[in-house]
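J.: Sequence and computational prediction follow.
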Amino acid sequence: MKKIDGGVTSPKGFMANGNYIGIKKKKKDLSVIYSESPAKGAAAFTTNIVKAAPVLWNQKIIDAKTNIQAIVINSGNANACTGEQGMQDAILMAQTTAEALNLKKEEVLVASTGVIGVLLPMDIICPGIKKTIAALSASREAAKMAAEAIMTTDTYSKEIAVSFTIQGKTVTIGGMAKGSGMIHPNMATMLSFITTDLNIAQDLLDKALKESIVDSYNMISVDGDTSTNDMVIVLANGAAANEIIDKEDQDYEIFKEALHYVNSYLAKEIVRDGEGAGKFIEVNVKGTKTKEDARIISKSIIRSNLVKTAFFGEDANWGRVICAMGYSGVKFDVNKVTIEFSSKAGKISLMEKGLPIKFDEDIALKILKEKDVTVTATLKEGIEEATAWGCDLSYEYVRINGDYRT
């Protein structure tokens, strides 16, 4: 597998475009992804009980396991808590896209992100969809424009593409994502769209995605909020012309590894661009009895506001880390716990076998001044481990979210 310069148009048979149509004041706000041939689809959606209209539409389409050929995404308006009219507007987005591409509306998925509780300006969106589709392209620039058009408070677009070989055929996966605040998925607002030209059975595509999400998007947290609109969608159109992967063999494992790399990369990019974020924090929890124990503890640490603010202040406050571990709900012996902080500036031990270690505050400060910082907590209860990713909590986060609607 190798990383290449690309995005959602990198796999064969995919086109895209991003456009400014007038939902926002001036930035791009509508994106379309199109597969020239029918594609199998898999997806995961927000666990929030309050689900936006596009999520409900997409769940219906994905559950039917029908082929999908397009995704239309608007930014600047979430189309959430908009009642029956919001549902009809989501369906009209699908219908308008379908008509422009000579498809059925059931072959079109819809996504929205932005302010909650405001009806979509359909008088702008419908002609905007047609205008955007008229300029669809398989070019690298088209993928960039599509990625830019799904942004809200993001400060940069997030894209990736990788290629690898299966059965002597070159297979490509491309992806784009957005997400800056309301990030604490469990499948944050977080949207991710993946395309691949692999020929794979729908059930295995779904299995690969669901297994990857557990240790990628579900292991990130910016502010602990789970959005009404979160979704991850993957489309596979088979244009690579490999023999269909319909069993969990070596070819499936190769794809699964590549897909997880793409998802993990995009998940980490979302955290790096967290609203007001100054630091990227990786939390490694090792030596737990079960994998789930490690996941729970690492997420408990990464979503702690006291831990986040300590890193913002570049304070080596290991007490906040052990506190977050303690209220995670996982049982462990504190007398076995070791805690370390590290960065490219070095590594420092702060706790060993449950007791604090005297450390040099100047060295600790040097380590914590780096943008990327790692927390490693070792429990010595077993052999399992997990990693979560998050960011610090800054004054800028409060400023951004204090006037989000304006």
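T.: Structure's in. What do you need? Numbering: from 1, shown residues only.

J.: Please count neighbours and contacts with C-alpha atoms only from this point.
T.: Fine.

J.: what's the distance between stretch 273-291 and the middle of its chain?
T.: 15 Å (C-alpha atoms, centre = their mean, to the nearest Å).

J.: quick one: the strands in the stretch 1-150 of the chain?
T.: Remark: strands assigned in the stretch 1-150 of the chain by DSSP state E, counting those that start in this stretch are 2-4, 14-19, 30-45, 68-77, 108-115.

J.: What is the longest one packed up against?
T.: Packing contacts for strand 30-45, counted by 3 or more C-alpha pairs under 8 Å, 6 or more residues apart in numbering; DSSP states H and E, involve strand 14-19, helix 53-64, strand 68-77, helix 122-133, helix 140-149, helix 202-214, strand 231-236.

J.: Second structure follows, compare the two:
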Amino acid sequence: MKQSTIRDIPGGVTAVKGVRAAGVCCGIKQSALDLALIASDRPATVAGVTTSNRSKAAPVLLCERQLKGGRFSAVVANSGNANACTGSQGERDAAQMRDRLARILDRPAGEIFVASTGVIGKRLPISKVLSGIRKGFERLSVEGGEAAARAIMTTDTHPKQAAVSLELDGKPVIIGGMAKGSGMIAPNLATMLCFVGTDAQASAPLLRQVLRRAVGNTFNAITVDGCMSTNDIVLLFANGMSDAPPLKAGTPKLVAFEEALSQILSRLARMIVKDGEGATKLIRVEVRGSRTAHDAGIAAKAVADSALVKTAFFGEDCNWGRIMAALGASGIRFDPSRVEIALDTIPVVRNGVGLGEAAERRAAARMRRPEFDLTIHLHAGTGEAIVLTTDMSEAYVRINAGYRS
């Protein structure tokens, strides 16, 4: 089969055939959009991944139970309140959100998903949320995707959407999604809130396999502040409303679909990092030559999460000693005397030793750019990994110091 061309198209999740969305203000926030609905005209199969944080929010626990059924009709998501660490009352509130939308849509409760994001430890103003669900239902439309993407924002500065089209057996298929995330970004199996739909046809187990692989090299390869959220969830649903035949394991069609899905998740992940709280720079940290790919990932995240490294990025100071320290503290096995470090192809360390002030000045000049690469070679094997990260500025401290005020 000829490889299908993947094309970027306008919009997000509502670019998918048979998907409608809405974003409304229900009163969690004083005047901003704070409640999103996404609904599929036809019941869909679904897969999802959730945070590995043991302090899971009530909606995450609910979604984990719902995912076992493998069916999706809609999701309701609020911002401004995480409904996390709220005990049994929080679980009842999440169930009320699910049940209210199920009744309004006349769909089984097991097909309705719930997500929340915002301040931890406060009870939802549930009566406002339930009224907002009715308002959101009345505004569901194919034009509602951007409002929905805005309604799940917290400290984000802009909505995050992406969509692509491809052909499978000559039939057009669309994948579209939206996400939110800016701070508390150190995902493991998911990141913040992300909802992706497709009009392809696929079983829930197959979607689960594809999603887990795609998340591994996208959402699991980014960090802003090294802090894992209580509320992370990614949902992928397939309503089969295109004319394309069902996706099957081990086929070229599935390979093409997975490539397109990875493009969507990669774009959304990059948007999240670029919009990192207080960030002024996006840095691609690449580790090569580790003993294993797993070791490379550990080393890359150790550097990408280091507050000392990130503040040096912000200060445009090529302080490679901080990078060496982060590598050494990562716990992986390597010989420091063989390490090479380059910034945007400019070598600054060879055989574990700095190459002098002139090299550091040239590298520091590259650090003035809004995006640059940091490449580390350990010369210990063939493992490699890439992590996207940000710098850390005074603005990050101000944003998080006043988050609840």
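T.: The structure has been received and is ready for your questions. The structure displayed is predicted, hence computed values, not measured ones.

J.: Now do the same contact list for G170 of structure 2.
T.: G170 of structure 2 is in contact with A244, counting by C-alpha atoms under 8 Å, 6 or more residues apart in numbering.

J.: What's it aligned with over in structure 1?
T.: Using TM-score structural alignment as the criterion, G170 of structure 2 maps onto G168 of structure 1.

J.: same deal with G289 of structure 2?
T.: Counting by TM-score structural alignment, G289 of structure 2 lines up with G287 in structure 1.

J.: Turn the helices and strands packed on strand 30-45 of structure 1 into CSV, columns for distance to T189 of structure 1 and mean neighbour count.
T.: CSV is the format used below for those (distance: least, C-alpha to C-alpha, whole Å; neighbours: other C-alpha atoms under 10 Å):
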stretch, distance to T189 of structure 1, mean neighbour count
strand 14-19, 19, 28
helix 53-64, 12, 20
strand 68-77, 11, 25
helix 122-133, 21, 17
helix 140-149, 15, 24
helix 202-214, 16, 18
strand 231-236, 9, 25
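
J.: What is the equivalent residue in structure 2 for L350 of structure 1?
T.: That one, L350 of structure 1, aligns with V348 by TM-score structural alignment.

J.: Can you get me a residue count around the counterpart of K178 of structure 1 in structure 2?
T.: Using TM-score structural alignment, the partner of K178 of structure 1 in structure 2 is K180. Neighbour count of K180 of structure 2, defined by other C-alpha atoms under 10 Å: 30.

J.: do the same with the one 5 residues further on
T.: Here the number of neighbours of I185 of structure 2 (other C-alpha under 10 Å) works out to 26.

J.: Hmm, R361 and V348 of structure 2 touching each other?
T.: No - taking C-alpha atoms under 8 Å as the definition, V348 of structure 2 is not a contact partner of R361, at 9.6 Å.

J.: Look at these two and report which has more neighbours.
T.: Set V348 of structure 2 next to R361 and count neighbours by other C-alpha under 10 Å: V348 wins out with 24 against 15.

J.: so which strand or helix has the more buried one?
T.: strand 346-350 (DSSP states H and E).

J.: Average offset of that strand relative to structure 1?
T.: Relative to the matching residues in structure 1, strand 346-350 of structure 2 has an average distance of 0.9 Å after the fit, by mean C-alpha distance after the TM-score superposition for structure 1.
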